[in-house]
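> model this:
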Amino acid sequence: MSIVNAVIQGILLGGLYALFAAGLSLMFGVMRLVNLAHGAFAVLAAYGALLIVRTGALNPIAALLIIVPAMAVLGFVVQRFILQRTLGTSPLPALLVTFGLSIIIENTLLLTVTADQQRLNLGSFDTAAIALPGGIRIGAFPLAVFVFALVVLALLSLVLSRTQYGRLVRAVSDDPGTVQLNGADPKLIYGFAAAIAFGLVAVAGVASGVQTSFSPSSGSLFLIFAFEAVIIGGLGSLWGTMLGAVVLGIAQTVGAAIAPAQQILIGHLVFLVFLAFLPGGITRQKALR
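Take a look at the predicted model:
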């Protein structure tokens, strides 16, 4: 693989990582909560799509019409009845509870669907590619995921900056007490933010299930990639998250071109460099936008 081709593939891979990271960034930006079950919920969505595909004779894209609303409702319920109780001055309760949720989800999947690797199939669209000069081929599905990530982040950014709900989200992330005094319910705002985050992670889980295989234990790796993208881009910045995801994707694919067995390790090393020398991320944003 040439370096140019590796960079292009890395940019496309960044689109998938951006979908994983956007929900994590949103929940942290609104609630100051790090959801350690983020990857586990992505895997849960992938298995939900697999079940729908096998029982309903639908393809994974059509299954999203069921999975995304279901995960959004689940996110709202989980936030209102579980995560809301952990919010406070200390981040430790939320970390412990979400870690517990990830363990419960993973072990429940192990008991019900076994540890076998699974994959979602889109037929010919899986292998369809666009040929470019220089022998470079761009996968149609990774390109679609990248474009979708750009559209989703643009819409989410527009909602946060131009709508009444977006203004409430930004206000409650800064001072929930004052927002409540003005008649808005921070708990409801948190719930809808969690619903959006879970809907995004459902799309990411299904997209990842199409691009590669997954198992009940895949959630931890998804979480790491999402966390690294958020930190590289800058906490609180949605476009920073996209940029961080692209940097991480390029680091992995260029690393694979240089040392195929060390692809993931090279991505981790790039993250470590950012953490050591640019801990605020590329955008260095402190407010959600």
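
> every contact and neighbour count from this point should use C-alpha atoms.
Fine.

> next structured bit after whichever strand or helix holds Q252?
Using DSSP states H and E, Q252 maps to helix 238-258. Downstream of helix 238-258, the first helix or strand assigned by DSSP H and E is helix 263-277.

> contacting residues for the nearest residue to A140 once chain neighbours are set aside?
Residue nearest to A140 in three dimensions, not counting chain neighbours: A129, with 5.0 Å by C-alpha to C-alpha, 6 or more residues apart in numbering. By C-alpha atoms under 8 Å, 6 or more residues apart in numbering, the contact set of A129 is 137-140.

> closest to F148 among those?
Nearest to F148 out of those is A140 (C-alpha to C-alpha; 12.2 Å).

> what number of residues lie near that closest one?
Neighbourhood size, A140 [other C-alpha atoms under 10 Å]: 15.

> likewise S213?
Applying other C-alpha under 10 Å, we find 13 residues neighbouring S213.

> is it true that it touches N121?
No: contact between S213 and N121 fails when scored by C-alpha atoms under 8 Å: they sit 10.1 Å apart.

> this one as well, want them side by side:
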Amino acid sequence: MNWLNAVIQGLMLGGLYALFATGLSLMFGVMRIVNLGHGDLAVVASFLALALISGTGLPLWIVLVVTVPLFAVLGYLTQRVLLQRSLSSGPLATLLVTFGLSIVLQNVLLEIFSADTRTLDGGSFATGSFELTGSISVGYLSLTTFLLAVVVLVGIQMFLSRTGLGRMLRASSDDRETANLVGADSRHIYGIATAIAFATVALAGLMFGMRSSFDPSIGPSRLIFAFEAVVIGGLGSPWGTLLGGMVLGVTQSVGAQIDPALTLLAGHLVFLAVLAFRPQGLIAGRTV
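Predicted coordinates for the structure are as follows:
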């Protein structure tokens, strides 16, 4: 029964990893950008929510509703002002830009909030759970995070396949020049993709902030988990992102069941195994 519980908890953890990885996968699938500041953006969202709660006294759910759209706007502006200029210079330029963004965000957070660890108080929602059996329980927060990941991925998939803007986004991903010839504004489309990516990473940061403590330097570790989930599932594949997150979460949870020291190592070993034997990921196919 302990092993079954480890698998269930790993699946729930995988939902959080998938939520972290969604924006990373989308930006790579559309623009071929690996955003090295992705994890730090999640931490920024957590600190912003903390500041809003402390400064205004608003309940957490209202702060969540405010923060996610705010990050979408920030993502659009970041793409148009910062990332767009580096796209024409090749992938190395975008890597350097996002690496610089990561360093700046960490130091700004450190300057404003200090190095102390914080957490978002989710109350009984963050600590409560319901029992599946006498020895297995699932937390409300964990289940909500997993369901949010599924809803977000379904929404993105429907947006990409059933809307004109989504189809134009896919066309720009395949061939930007040809898409521009038929009326697509690649700068606007890339801005929309980045807005979605920033919104999803903000949501992931808020869920993580209620689940665990955070500090200004924790962003790179969130990036590693997101990147591993993306690679395991398949670069640019929305459903691969969910599968990769679940595989990573279950691997870590089962590894912890064997030996707590294996928690992170087990996930890294699966990541390396996928790179070695199936570098296209578990779900290969068309990106976005």
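
> where does the TM-score land?
In this superposition the chains share a TM-score of 0.98, using TM-score structural alignment, normalised by the length of structure 2; 288 aligned residues with a C-alpha RMSD of 1.1 Å.

> picking that back up, now do the helix holding Q252 of structure 1 against helix 263-277, angle only.
Counting by axes from the mean of the first three to the mean of the last three C-alpha atoms, to 10 degrees, helix 238-258 of structure 1 points 130 degrees away from the direction of helix 263-277.

> which strands and helices sit next to helix 238-258 of structure 1?
helix 3-31, helix 140-162, helix 219-233, helix 263-277 (3 or more C-alpha pairs under 8 Å, 6 or more residues apart in numbering; DSSP states H and E).

> ok, residues contacting stretch 242-258 of structure 2?
3, 6-19, 21, 149-150, 153, 226, 228-234, 262-267, 270, 282.

> what's the average per-residue distance for it once overlaid on structure 1?
With the two structures superposed, stretch 242-258 of structure 2 lies on average 0.5 Å from its match in structure 1, counting by mean C-alpha distance after the TM-score superposition for structure 1.

> buried residues of that stretch, list them for me.
For stretch 242-258 of structure 2, a neighbour-count test (16 or more other C-alpha atoms under 10 Å) marks 242-257 as buried.

> again with stretch 109-116 of structure 1
Quick answer for stretch 109-116 of structure 1 (16+ other C-alpha under 10 Å): L109.

> now do it: distance to the chain's middle.
23 Å (C-alpha atoms, centre = their mean, to the nearest Å).

> returning to that earlier point: take the contacts of A129 of structure 1 and write them to TSV, including distance to V78 of structure 1.
Formatted as TSV, the contacts of A129 of structure 1 follow (distance: C-alpha to C-alpha, whole Å):
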residue	distance to V78 of structure 1
R137	42
I138	38
G139	36
A140	35
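
> narrow those to those that are buried.
Counted by 16+ other C-alpha under 10 Å, these give 138-139 as buried.

> out of the contacts of A129 of structure 1, the closest to V179 of structure 1 would be?
For those, the nearest to V179 of structure 1 is A140 (44.7 Å; C-alpha to C-alpha).

> what's the matching residue for that closest one over in structure 2?
Taking TM-score structural alignment, A140 of structure 1 has Y140 as its aligned residue in structure 2.

> coming back round to it: PyMOL command to pick out the buried ones of the contacts of stretch 242-258 of structure 2?
Selection of the buried residues among the contacts of stretch 242-258 of structure 2 in PyMOL, burial being defined by 16+ other C-alpha under 10 Å:
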select buried, resi 6+7+8+9+10+11+12+13+14+15+16+17+18+19+21+149+150+153+226+228+229+230+231+232+233+234+262+263+264+266+267+270+282
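
> that older thread, which of the contacts of A129 of structure 1 still touch in structure 2?
Among those, the contacts conserved in structure 2 (both residues aligned by TM-score structural alignment, their matches' C-alpha atoms under 8 Å) are 137-140.

> gap between the residue lying closest to R176 of structure 2 once chain neighbours are set aside and G267 of structure 2?
The spatial neighbour of R176 of structure 2 that comes closest, neighbours along the chain excluded (C-alpha to C-alpha, 6+ apart), is S186 at 6.7 Å. S186 of structure 2 is 36 Å from G267 of structure 2, where distance means C-alpha to C-alpha, to the nearest Å.

> now G139 of structure 2
Distance from G139 of structure 2 to G267 of structure 2, by C-alpha to C-alpha: 22 Å.

> how distant is the helix holding Q252 of structure 1 from the center of its chain?
On C-alpha atoms, centre = their mean, the centre of helix 238-258 of structure 1 falls 14 Å from the chain's centre.

> report the inter-axis angle for it versus helix 3-31.
150 degrees.

> against structure 2, where does helix 238-258 of structure 1 fall?
Alignment of helix 238-258 of structure 1 against structure 2: residues 238-258, by TM-score structural alignment.

> OK, contacts around G15 of structure 1?
142, 145-150, 242, 245-246.

> 6 Å instead, please
The contact partners of G15 of structure 1, by C-alpha atoms under 6 Å, 6 or more residues apart in numbering, come to 146, 149.

> what of A204 of structure 1?
19-20.

> how near is it to Q262 of structure 1?
24 Å.

> one more: Q252 of structure 1?
Taking C-alpha to C-alpha, one finds Q252 of structure 1 at 8 Å from Q262 of structure 1.

> what's the answer for G177 of structure 1, then?
48 Å.

> also R167 of structure 1?
Where Q262 of structure 1 is concerned, R167 of structure 1 sits at a distance of 43 Å (C-alpha to C-alpha).
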